[in-house]
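Asks: Return atomic coordinates for the entry below.
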Amino acid sequence: MNCRRRQSHAGFTLLELLISITLLGFILVLLFGGLRLGIRSWDTVQQRVDNLNTVRAVESFLRREMEMTYPYRWKGTPEQRMAFLGERNKVSFVAQLPSRIGTGGLYLASLELERSSKGRRLVWRYMPVTGQLHDFSVLDQAQEMVLAGTELGTVDDIWLSYLGPEGEKGQLRWADRWESTTRLPSLIRIQVKFSNGVEWPDFVVAPKLSSEFVR
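Replies: Next comes the predicted model:
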């Protein structure tokens, strides 16, 4: 009799095994669900960090280049027009580049958000200023150089606007286009929009040189 009682407690019953396996399955499901939630949260945070880094790179690049805008006037043109053309998503200007870029000196430059099948990227084109140049059309054939090395796949659009007087002595106002033949804008505002609809707070660039110091 004692032998039979010991044998009955020697292992698990089938019901006990089924209950243990079921509980283990529930625990694994909960653990897997928590892991997936953690991965999704991490991906969301990482995406926000990537967007932040992208905008910081864009802001740093634009600020550095636009601050070097130089009040150059085209030679051999009526009234020696100011060499600056501001559009909604493109700006063309003359900049005083440091010697570490090429040979330094005055260069025609343009900044544009270019769209293609591969995504969006910030394109910078430049070429040395010569006395034979009368507009920015030559930049279309200039070699492309990406100083920032930034592929803007997460940026959907960039808006550029320009602060200056309306007319020669009018009140200051923001405009999506700058075509003044006599002066540079006082400020250049840049707005960035991501592909997911999020808009980054505006940032403003002030050219270091004013129109009074004309070459």
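
Asks: make it CA atoms for all contacts and neighbour counts henceforth
Replies: Will do.

Asks: spatially speaking, which residue is in the middle of the chain?
Replies: Nearest residue to the geometric centre of the chain (C-alpha atoms, centre = their mean): Val58, 3.7 Å.

Asks: Tell me the spacing between that one and Arg64.
Replies: Distance, Val58 to Arg64, by C-alpha to C-alpha, to the nearest Å: 10 Å.

Asks: Which neighbouring elements make contact with the longest helix seen in the chain?
Replies: When the chain is parsed with DSSP state H, its longest helix is helix 14-66. Applying 3 or more C-alpha pairs under 8 Å, 6 or more residues apart in numbering; DSSP states H and E, we find helix 14-66 packed against strand 199-205.

Asks: for the strand it packs on, which positions count as buried?
Replies: Val204, Val205 (16 or more other C-alpha atoms under 10 Å).

Asks: for stretch 84-104, same thing?
Replies: The neighbour-count criterion (16+ other C-alpha under 10 Å) identifies 84-97 as the buried residues of stretch 84-104.

Asks: Here is a second sequence; please produce its structure as well for comparison:
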Amino acid sequence: MKATAGFTLIELLIALVLMGLLMLLVLGGLSVGGRGWEAGERYQQQQAEQYQLQQVLRGLLAQAQNLRVRSTEGEVLLAFQGEPDRLTFVAPGRAGDARTALYWYRLQQDEQADGHRLVLLARAYRAGEPVDWTRLFEAESAASGAEPVVSERHELMALASRQPVLGYQAPNDAADALLRSEWRNEPRLPRRVEVALSGESTAPAWPTLAVALDEYSHALRRRQP
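Replies: The predicted model follows:
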């Protein structure tokens, strides 16, 4: 009687081990691919959020108002104070709609327990109100009889090791002229404001935000026949 050919126990065990190794390789590849896909989606989401943030800032900065305010010392100043790392200005409460109420805004870096963040402070603009630049967004004392200031704080993005760097172009400067690092106590608004981030980060790159102020584009249209 002829014996039927078959697998020995050792051959069966070897086949099972090889199949197990193959499954491990397949699952490992799927895991790496899944993590790569998730990282790509996070990166795309961060880029989309940065784009939306830049659009909001562009709309507000472009509508900076050419207003005069009086300081607490009685000095008449432009309602626009630009520093290398922060900017205070007045603009409509809704970007793109000049008919809405005016607000004070301050773009600056804040230090939090989990790191630095780019924030936007906002509060209602009051015509004729004496301005103290250092306490502009602090609640006024009820004992003074003034209506308390209601300020808002909007966290825009985590900065990690990056720093905000602002630049200002004078109205009469050439387009390729070096930007000024400050715009304080000036008689006119700057023609252009740039917001950049310096330093290294694993977050998507922040393209320099260059905003031409509407004040000058409106003036140009008025001069045209």
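
Asks: hmm, back to that, would you mind getting the average deviation of the longest helix of structure 1 from structure 2?
Replies: Here the mean offset of helix 14-66 of structure 1 against structure 2 after fitting is 1.5 Å, by mean C-alpha distance after the TM-score superposition for structure 1.

Asks: what span of structure 2 lines up against the next helix or strand after that helix?
Replies: Moving toward the C-terminus from helix 14-66 of structure 1, the next helix or strand (DSSP states H and E) is strand 84-86. Counting by TM-score structural alignment, strand 84-86 of structure 1 falls onto residues 80-82 of structure 2.

Asks: Now do the matching stretch: distance to the chain's middle.
Replies: Counting by C-alpha atoms, centre = their mean, to the nearest Å, stretch 80-82 of structure 2 is centred 18 Å from the centre of its parent chain.

Asks: how much does it stray from structure 1?
Replies: Stretch 80-82 of structure 2 sits 0.8 Å off on average (mean C-alpha distance after the TM-score superposition for structure 1).

Asks: Give me the contacts around that stretch.
Replies: The contact list for stretch 80-82 of structure 2 (C-alpha atoms under 8 Å, 6 or more residues apart in numbering) reads 64, 87-90, 166, 168, 181-185, 189.

Asks: Next, format these as TSV and append secondary structure.
Replies: Below are the contacts of stretch 80-82 of structure 2 laid out as TSV (DSSP: H, G, I helix; E, B strand; the rest coil):
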residue	secondary structure
Ala64	coil
Leu87	strand
Thr88	strand
Phe89	strand
Val90	strand
Leu166	strand
Tyr168	strand
Ser181	coil
Glu182	coil
Trp183	strand
Arg184	coil
Asn185	coil
Leu189	coil
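
Asks: Among those residues, pick out the one closest to Ala113 of structure 2, please.
Replies: Leu87 (23.2 Å; C-alpha to C-alpha).

Asks: what's near enough to touch that closest one?
Replies: Leu87 of structure 2 touches Phe80, Gln81, Tyr105, Arg106, Leu107, Gln108, Leu166, counting by C-alpha under 8 Å, 6+ apart.

Asks: and what of Arg191 of structure 2?
Replies: So Arg191 of structure 2 contacts Tyr168, Gln169, Ala170, Pro171, Ala212, Leu213, Tyr216 (C-alpha under 8 Å, 6+ apart).

Asks: Pick the one among these closest to Thr4 of structure 2.
Replies: If you rank those by distance to Thr4 of structure 2 using C-alpha to C-alpha, Ala212 comes first, at 88.0 Å.
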